[in-house]
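Participant: Need coordinates for the following:
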Amino acid sequence: MRKRSLLVTASLAAPMLMTRRYAAAAQRGVLRIGYQKASVTLVLARNKGVFEQKLNRLGYDVDWAEFTSGPPLLEALNAGAVNFGFTGEPPMIFAQAAGAPIVYVAATNPSPRAVAILKPAGSQLRSVHDLAGKKVAVAKGSSAHYLLAAALATAGVPYQQVTKIFLQPPNARAALSSGDVDAWSIWDPYYAGAQAAGAQVLTDGTGLMPNRAFYSSTRDFATRHPDALKAAIDVINQVEAWEAQHIAESAADIAPQIGLPAPVLKTWFDRQKYGVYGLTPEIFVGQQKIADAFFKLGLIPNRIDVSNAAWNA
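Facilitator: Predicted coordinates for the structure are as follows:
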C-alpha cells in the first residue's frame, strides 16, 4: 500500500512540477539588444557572452539584432522589435520628435574625433566652405547628419546650398569611390575604413559636436524592467574597462564582425573615449542644442524638450 501511495503522489507531483517550470519559463523576460558596427562594446560583449551570463541569472534571455545606423535601430525600438539599443545623438532626437516613447538610459564620453566629413583622394575640395553646390552622402538623422549641418553653419555655407544624398554607410562609401558624390559625412569605423583606402578629412567633429552615444530603451520596458537595464549598464562598464586595457586584443576579436582589419579598428579605438555614465544636465544641454538646430533647419516638425525623455532609474 505504501508503494502505491508513493507512486500516486509522484504521479500527481510530476504535472505540478512541469506546470511550475512552464510558468517560470513564461515569466522569463527578454532583453532584445539592438547594436551597430560602431557599438564596439556591444560587439565585444556579444562575442564573450557576458550579457547572457549576467541577465540569465536575473531571469532574462538575450536576443541580438544588428543595424546599419541609429535611425533604423530606433524604428525597431519603437516597434518593439528591440528594447535596448545604442545610437548617436541625433537619432534619439528624431525618434522623440516623431513621438516614439524612447528614453535615454546612459551616455558615453564624447568622442568628436570619431566622426568626419571625407573627400576622395585627389579631390580639389580644400575646406568645408567648398561644399557649396556639391553633393554630400550622409545617413539621414545620424550623428554624421548633424556634423554636416554644424560644419556648414560654422563655415557660413547655407544648409540648402549643399545637396544631401541620404545613403546608409555601405552605399555611401561606394558613391564616394565612384565619384557619384563629392564628399561623405560619416562616423567610425566606416570613417577609419575609408581613410585607410585613401579618403581624406575635410573636418572632424572637434569643436562642432560632442559626438556622444546613448544607450536607450522604451518608457514601458524601462518602467517594468529597471533591473535588466541596470544590469546591462553594469555589463557595458565591465567590458569597457577591459577593452580600454586591451585595445589590440579587442580589435582582433571584433575584426571578423566589423569586416575591417584590426589595424584599421585600432585607429578607430584611438579616436574614441571610454566610459559610460548616468544622465546629467550637461548632457541634456548638448542634446537640446542639437535638437534646436534640427528644428530651425526644418528637419524635425516641432521643438522638443529632450529632457522629457530622461529615464529616472
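Participant: going forward, measure contacts between C-alpha atoms and count neighbours the same way
Facilitator: OK.
Participant: Residue 34 should be in a strand, yeah?
Facilitator: Yes: Residue 34: assigned to a strand according to DSSP: H, G, I helix; E, B strand; the rest coil.
Participant: which residues does it contact?
Facilitator: Residue 34 sits next to 64, 65, 66, 67, 73, 77, 82, 83, 84, 85, 86 when contact means CA atoms under 8 Å, 6 or more residues apart in numbering.
Participant: which parts of stretch 38-47 are buried?
Facilitator: Buried residues in stretch 38-47, counted by 16 or more other CA atoms under 10 Å: 38, 39, 40, 41, 42, 43, 44, 45, 46.
Participant: Likewise for stretch 114-127?
Facilitator: 114, 115, 116, 117, 118, 119, 120, 125.
Participant: Please give the structure of this sequence too, so both can be compared:
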Amino acid sequence: MKNIVGVGIVFCLGVIGLFYFHPLELANDSGKPSVRIKIAVSQTPLSSPFIVASHFNLFEKRNLNIEVVPCFGGVACAEALLNDEVDFATASESVVMFKSFEYQDIALLTCFVESGSDLKLLTKSISNIRSVSDLKGKRVGIVKASASEFYFDSLLIANNLKAMALERVYLPPQELNRALLEGQVDAVSVWEPYGYLLMSTSEEILNLSLDGIYQLTFNLLTRDATEAQLSDETVEILTVLENSIEWMTNNPKQAQDIVAKALDIPSAQLAWQWEDYTFRLSIGNALLSNLQLQSRWAIDSNLVEGSVPDFRQVLSPRALEQVLHSQVRRP
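Facilitator: Model prediction:
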C-alpha cells in the first residue's frame, strides 16, 4: 500500500556552506547498464526542471537513458502514459484526478512546481463581457477534464453562478487562442503560456480571472508496474530533478534563458510568469486534499461516474522519501 509519510514530504532546496553545484559535475558511479526510459513532458514553463536537466544532460550523467517526448498539455502527456507510449509523464493534479476514475494504477511520484495564477479566463473586450456573470448563454473554450475546466468551474462557484447556463466548447489547448480570436468561442480558460500569448498579441483581451482561487501543481506520474520495474531509475530521475531545481534557484536568470530558448518564447514572457512559480519536490496532505476536493467537484458536476478514488493509493512517496533520506548528497 502506498502511504503518505507524515503530514507531508517536502524537499526544501539548500546549499551547504559555499558549495554551489554546477550541473556539468553531476555523475553516477553505479556503472549499472542504462534502461531506455521515455518521459512525456508538457511544453510549458511548468516543466522547467526537465528542460534544464535536458539542457545540461543531467540524466545521462546519472547513467539514465532518457528520451523526452514533447506533448502539449498534461492531458496529452497523461494519455501517452496510459496508452503505454511512455514510462513517465508530467501533468496537473486535475488530470490525475480525472484519470484516476478510469485507471486504478496511476502513481504520482512528486509534485515539482506550484502556481497560484497559471490559469486565466480571458475574453475579448469588444464582446461586452465584463464579468463572469456575462457569460450566461455564451460559448466558453475549455480543455476537457483538465485544470482548465476545474479552474473555470471554481470561478463559477466563487461567483455563485454554478448553475448558470452556457455552452462548453472542448478544444485542445493549442487551439483555444485561435478559437477566441476568430469568434468561435466567447471566452477561454487557458494556462500559460497561452494566456500571455493571447494578452500580448491582442489589445482587445480582457482578463476575468481571480488570482488565488486555484493552486495548480504539476507532477511526475507513472504506473504501478513501471514504478516497481524501474524503482532505482525513479530515484535517479527524482535526484536529477532535485539538482536541476537547486541550480534554477541559484541561477534564475540563466534558467529562464535556457527555458525561453527551448520553448521558443520571449524572455520577457517567461520573466512575467516566473515569479508565480514555486519549484520544489513535494508530496503530502495538501495535495491529497486538493485531489479529494476536485474529485467531489467532478462527481457533483456529472463529469465522472463512480465514487471518489482512494488518492492515498495514488500518491506514492517512496522514491521521494529515499531521495530525501539519502545520506550522500551529491549533484
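Participant: Got a TM-score for the two of them?
Facilitator: Here the TM-score for the pair of chains, by TM-score structural alignment, normalised by the length of the first structure, is 0.84; 283 aligned residues with a CA RMSD of 2.0 Å.
Participant: Show me which of the contacts of residue 34 of the first structure are buried.
Facilitator: By 16+ other CA under 10 Å, those give 67, 73, 77, 82, 83, 84, 85, 86 as buried.
Participant: Which of those residues fall within strands?
Facilitator: Per DSSP state E, strands hold the following members of those: 67, 84, 85, 86.
Participant: ok, and the closest non-adjacent residue to the equivalent of the third one over in the second structure?
Facilitator: To tie it back to what came earlier, the one meant is residue 85 of the first structure. Using TM-score structural alignment, the equivalent of residue 85 of the first structure in the second structure is residue 89. Once flanking residues are discounted, residue 89 of the second structure sits nearest to residue 40: 4.5 Å by CA to CA, 6 or more residues apart in numbering.
Participant: what does the one you found align to in the first structure?
Facilitator: Checking TM-score structural alignment: residue 40 of the second structure goes with residue 34.
Participant: where's its match relative to residue 66 of the first structure, distance?
Facilitator: Residue 34 of the first structure is 6 Å from residue 66 of the first structure, where distance means CA to CA, to the nearest Å.
Participant: can you pull out the helices in the stretch 151-300 of the second structure?
Facilitator: Using DSSP state H, counting those that start in this stretch, the helices of the stretch 151-300 of the second structure run over residues 173-181, 194-201, 224-229, 231-250, 252-263, 267-274, 285-300.
Participant: and of those helices, who's closest to residue 316 of the second structure?
Facilitator: Residue 316 of the second structure lies closest, by CA to CA, to one member of the helices of the stretch 151-300 of the second structure: helix 224-229, at 9.2 Å.
Participant: Can you give me the neighbour number for residue 256 of the second structure?
Facilitator: Residue 256 of the second structure: 22 surrounding residues under other CA atoms under 10 Å.
Participant: Oh, that last question was meant for residue 65 of the second structure, not what I typed.
Facilitator: The burial count assigned to residue 65 of the second structure is 16, neighbours taken as other CA under 10 Å.
Participant: and the counterpart of it in the first structure, what does it touch?
Facilitator: Superposed on the first structure with TM-score structural alignment, residue 65 of the second structure falls opposite residue 61. Neighbouring residues of residue 61 of the first structure by CA under 8 Å, 6+ apart: 28, 29, 30, 31, 52, 55.
Participant: Out of those, which are shared with the second structure?
Facilitator: Using both residues aligned by TM-score structural alignment, their matches' CA atoms under 8 Å, the second structure keeps these contacts from these: 28, 29, 30, 31, 52.
Participant: Can you name the two of these that sit furthest apart?
Facilitator: That would be 28 and 52, which, of those, are the farthest apart (CA to CA) at 13.0 Å.
Participant: Would you mind telling me which of the two has more residues around it?
Facilitator: Neighbour count, other CA under 10 Å: between residue 28 of the first structure and residue 52, residue 52 has more, with 19 against 13.
Participant: Secondary structure class of the more buried one, three-state.
Facilitator: Criterion first, three-state DSSP; result for residue 52 of the first structure: helix.
Participant: could you measure it against residue 231 of the first structure, distance?
Facilitator: Distance of residue 52 of the first structure to residue 231 of the first structure, computed by CA to CA: 11 Å.
Participant: same check, this time on residue 117 of the first structure
Facilitator: Where residue 231 of the first structure is concerned, residue 117 of the first structure sits at a distance of 36 Å (CA to CA).
Participant: Likewise for residue 302 of the first structure?
Facilitator: 35 Å.
Participant: Residue 284 of the first structure now?
Facilitator: Applying CA to CA to residue 284 of the first structure and residue 231 of the first structure gives a distance of 23 Å.
Participant: Neighbour count for those two, which is higher?
Facilitator: For residue 284 of the first structure and residue 231, the more surrounded residue by other CA under 10 Å is residue 284, and the numbers stand at 18 against 15.
Participant: so the counterpart of residue 44 of the first structure in the second structure is in which element?
Facilitator: Here residue 44 of the first structure is matched to residue 52 in the second structure, going by TM-score structural alignment. In the assignment (DSSP states H and E), residue 52 of the second structure maps to helix 48-55.
Participant: Show me what residue 304 of the second structure lines up with in the first structure.
Facilitator: Mapped onto the first structure by TM-score structural alignment, residue 304 of the second structure lines up with residue 300.
Participant: oh sorry, the question was meant for residue 128 of the second structure
Facilitator: Using TM-score structural alignment, residue 128 of the second structure pairs with residue 124 in the first structure.
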